[in-house]
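Trainee: sequence and predicted structure, then a few things I'm wondering about:
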Amino acid sequence: MTAMQMQDSAYVTMDQLRVGLYVYIDLRWFEHPFAFNSFKIKDEEQIRSLRSLGLARIRYDPARSDKATPSGSELVLAPSETVAPVAPVVKEHPALAAKRALIEKIRVQREAAARIESAFVDTARTIHNVEKNLLTNPAETLREANQLISQIADSFLDAPELAIHVMGDKIGSEELYFHSLNVTMLSLMMARDLKLPAEVMQCLGMGALFHDVGCREIPDKILKKSEPWTQAERNYYELHCAYGAEIGRKLGFAPLAIDVIQQHHEMVDGSGYPSRLKTDAISLSARIVAIANYYDELCNPSNIANALTPHEALSMMFARLRGKFDPKLLQLFVRCLGVYPPGTIVQLSNGVIGMVATINTAKPMKPMIVAYDADIPKEEAILIDMDGTVDVNIVKAIRPAQLPREIYAYLSPRKQVSYYFDAGSPSKESVAK
């Protein structure tokens, strides 16, 4: 707390605590049992917990309290007044014990971050090698690709729970291959929830991984053009589906994988391409990949200035573009990613700003959030598990550009939103960074 804050703060003694006071706990986060360092007292149980901290008095905010002042006379700390520090005597309150367990979990999470991000980069590098050697050494390339998809699919099917992690921006030099990896991961996430057979997941994964393989036949001057395409250029680009399907046939891809490559831009309302197919004329696997592909292109367009936040992308697809997608699959996608997907900046009902770092696909409305707190170093940022926070909820998403500079720097919203799955228990393995 700054000297200015100390001058302006009002204090109450512990016997003056009452329901409705908005209090600040001037202890480190792990020295008290509450989810936040500041909150409005809601019941007598919280008062008992506050009194158990061993403090002589506690800071409060009259403006945010239900009444301007507590009963009795409050203590206002004058600039010249000094107060001997009171050593807190923290009893092992059940909630504090739970928090200590959470702190240990956070330690494990931070240690696991390097493993998760390393796996992500290694996978993207593998995709790079597969793409590079696809036509020069097809047999070995396909073996490597099938092995990669098998490993991902097997881990998905074997894991009791999945945690989705949003990756940082500086995680390697394979950005070109993040789109293929994102689409593959998100597609297999949906396939897992649909309980598709392992052999179907394998073919779907191959199709998702190589869904844009036909783009190697499209000139770079079209692919990398920053201005809007002409109609002729768009027509040429749309040929990548047919080119990709032909490459898949030459390489001996399974028919299901070829369907994905051919149809991943088809929309159930007939507005897609190249064949303007509708509903069941589009294979189930292609309908799955179409959703993952559309979502990732909204979040990570070629022109980053046009990027939508994950929440905006999902909201647009569900509210305005719903007719383009298989309705049951779109609902499944929203359920898996949550209303606030990883990477979304959110405001909680108590005013705290944070970023969704990890989604537990079993409880998509209860993500793990990295919270902004000016009094806590960024590298030690509080992780709030919304599953265990019953009195606070997410009230809205916020565009990163709307954040004050200091909060933006603290949370570091991702410019490139990339996902990786940890096929273990989120309670043990989830990662925030």
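Mentor: Arrived safely, thanks for sending.
Trainee: please count neighbours and contacts with C-alpha atoms only from this point.
Mentor: Will do.
Trainee: and residue 246, how many neighbours does it have?
Mentor: When neighbours are counted by other CA atoms under 10 Å, residue 246 registers 18.
Trainee: got another one to weigh against that:
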Amino acid sequence: MDAPPLMLFGPDRSAERVVRPRRALRAGVAQVFAAVVGLALGLLLPGIDGGYQVAAVRAVDVLKVVGVGVLSVTTLIFSLLFLVVQWAAGNFSHRLLLFRTDPVVWRVFALVVGLLVYSVTATLAIGSHRTVSVSVPTTALVLTGAALVLVRRLQLTALRSIQLAHVLADVRQRGQKVLRALYPEDSTNGGARRLPDVTSTVAWAGDSVLLAQVDVLRLVRTATRADAVVVLKVPVGVALQPGDVVADVRGGRVPDAEVLAAVVGEVERVFHQDPTLAFRLLSDIGLRALSPAINDPATAVQALDATEGLLRPIASADLGDRSIADEAGAVRVVMRLPSWDDFLRVGFDDLCRAASDQPMVLAHAHELLGRLRARAREDRRRSLDERMAWVEGELTSRHPAFLRGTVGR
């Protein structure tokens, strides 16, 4: 087996990091940090004797109003946001996690936790003092202002998540970021490299999960220590069942546990290393729009436009599996990545099959395929020609008037 082209990873390559576990860690650390800061400020500021002083009773009133008011507003906002998430899932796709995974959600919660801790701690620390430093109510007001700014941003983000144009743009942009990371312009063939023979096969030993990410750096270090090559047999985004083959180890000996430790399984797909997730989401949005209950072909057309935005940059790029080398240039990991036909199947075929009775969608798909054909490499035009022929056949048999308006453009 020859090694696929090299993917030149570096410190600025987002796809080599595993952010899923780190996201949960950052959320927890932010909340703990905010609570600790609130506790420290609540204990220190009431003890300041110098400077301008205000009546302790009035400072306590401010702290009570701030604590109760911010808590009430935040509770209301989060309740509304849960409804927004449910609405977006029901109208777009249940796999759409753009808003729920936005860092602003846990940042708002962390700031509110810190503000509440500060208000309670400062109130108790004031105790029987007759006067306290003006910094006590001032800090409460500053934190309240920061919380309201973040709450407003959270609200605007939620409103974006129910607007079709913004959702399609966000999905397209995230998909393009993943594609740029996995298919960088500076990738190289690096000459033919023959991989060593298979020494062991690694099977999935856990429960049924989705392959969400691969800890690339960890896997490269593990393979380097054993002077081996780990060839992943499944792409990111597929379901792993107990006993499924995850990887082949070639050359040296690598314990199965070390390979599986670099495989991150989740219950849902994430964008980070999944190049077909954006295509899947856009197809889901279009399919839901074409369902008899909604019957909105214009939305399906917009989904096709967003899909074209993902397909155009890779129409002439080198696709397929990629090799990852260590610092010495030796191939250590081979990642399984989609081909051109895989992208077309996920992003185009399902939606067009469901649109066989929607001439608007078929006519737009015909134009899209024509534009892609003009940009695609020669070896990829056959796949586009086959789909164009199918669309033309559907238009000829069902909607000849629309065909006359598209062919020859």
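Mentor: Everything's here; your move. Please read these numbers as outputs of a predicted model, since none were measured by experiment.
Trainee: any chance you could compute the TM-score here?
Mentor: TM-score of the superposed chains, computed with TM-score structural alignment, normalised by the length of the second structure, equals 0.22; 150 aligned residues with a CA RMSD of 7.1 Å.
Trainee: all strands of the stretch 101-250 of the second structure, in order?
Mentor: Secondary structure of the stretch 101-250 of the second structure (DSSP state E, counting those that start in this stretch): strands at 131-133, 198-203, 209-214, 228-232, 239-240, 245-251.
Trainee: any idea which helix or strand comes after the last one?
Mentor: Translated: strand 245-251 of the second structure. Beyond strand 245-251 of the second structure on the C-terminal side, the first helix or strand identified by DSSP states H and E is helix 256-261.
Trainee: who's in contact with the closest residue in space to residue 406 of the second structure that isn't next to it in sequence?
Mentor: Leaving aside its sequence neighbours, residue 406 of the second structure sits nearest to residue 363 (CA to CA, 6 or more residues apart in numbering; 6.2 Å). Each residue near residue 363 of the second structure by CA atoms under 8 Å, 6 or more residues apart in numbering is listed here: 391, 395, 402-403, 406.
Trainee: tell me how far residue 363 of the second structure lies from residue 391 of the second structure.
Mentor: Taking CA to CA, to the nearest Å as the measure, residue 363 of the second structure falls 8 Å from residue 391 of the second structure.
Trainee: want to throw the contacts of residue 363 of the second structure into TSV with neighbour count?
Mentor: Formatted as TSV, these follow (neighbours: other CA atoms under 10 Å):
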residue	neighbour count
391	24
395	23
402	17
403	21
406	17
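Trainee: restricted to helices, list the residues you listed.
Mentor: Of the contacts of residue 363 of the second structure, the ones assigned to helices by DSSP state H are 391, 395, 402-403, 406.
Trainee: is residue 370 of the first structure in a helix, a strand, or coil?
Mentor: Assigned with DSSP: H, G, I helix; E, B strand; the rest coil, residue 370 of the first structure falls in the strand class.
Trainee: that one: how many residues sit nearby?
Mentor: For residue 370 of the first structure, the neighbour count with other CA under 10 Å is 25.
Trainee: wait, it touches residue 358, no?
Mentor: No: taking contacts as CA atoms under 8 Å, residue 370 of the first structure lies outside contact range of residue 358: 9.2 Å.
Trainee: could you check how far the residue nearest to residue 91 of the second structure when sequence neighbours are not counted is from residue 361 of the second structure?
Mentor: Take residue 91 of the second structure and drop its neighbours on the chain: the residue closest to it by CA to CA, 6+ apart is residue 288, 7.4 Å away. Separation of residue 288 of the second structure from residue 361 of the second structure (CA to CA): 14 Å.
Trainee: same question, residue 229 of the second structure
Mentor: Distance, residue 229 of the second structure to residue 361 of the second structure, using CA to CA: 46 Å.
Trainee: these two: who's more crowded?
Mentor: Taking neighbours as other CA under 10 Å, residue 229 of the second structure and residue 361 compare with residue 229 leading, 33 against 24.
Trainee: wait, that one touches residue 331, no?
Mentor: Yes: assessed by CA under 8 Å, residue 229 of the second structure is found in contact with residue 331 at 6.6 Å.
Trainee: circling back: now for the host helix or strand of the residue nearest to residue 91 of the second structure, which elements pack on it?
Mentor: Element membership for residue 288 of the second structure (DSSP H and E) is helix 277-290. With contacts taken as 3 or more CA pairs under 8 Å, 6 or more residues apart in numbering; DSSP states H and E, helix 277-290 of the second structure sits against helix 164-182, helix 297-314, helix 350-354.
Trainee: what about residue 155 of the first structure, how many residues close to it?
Mentor: Here the number of neighbours of residue 155 of the first structure (other CA under 10 Å) works out to 16.
Trainee: what touches both of residue 363 and residue 391 of the second structure?
Mentor: Applying CA under 8 Å, 6+ apart, one finds that no residue jointly contacts residue 363 of the second structure and residue 391.
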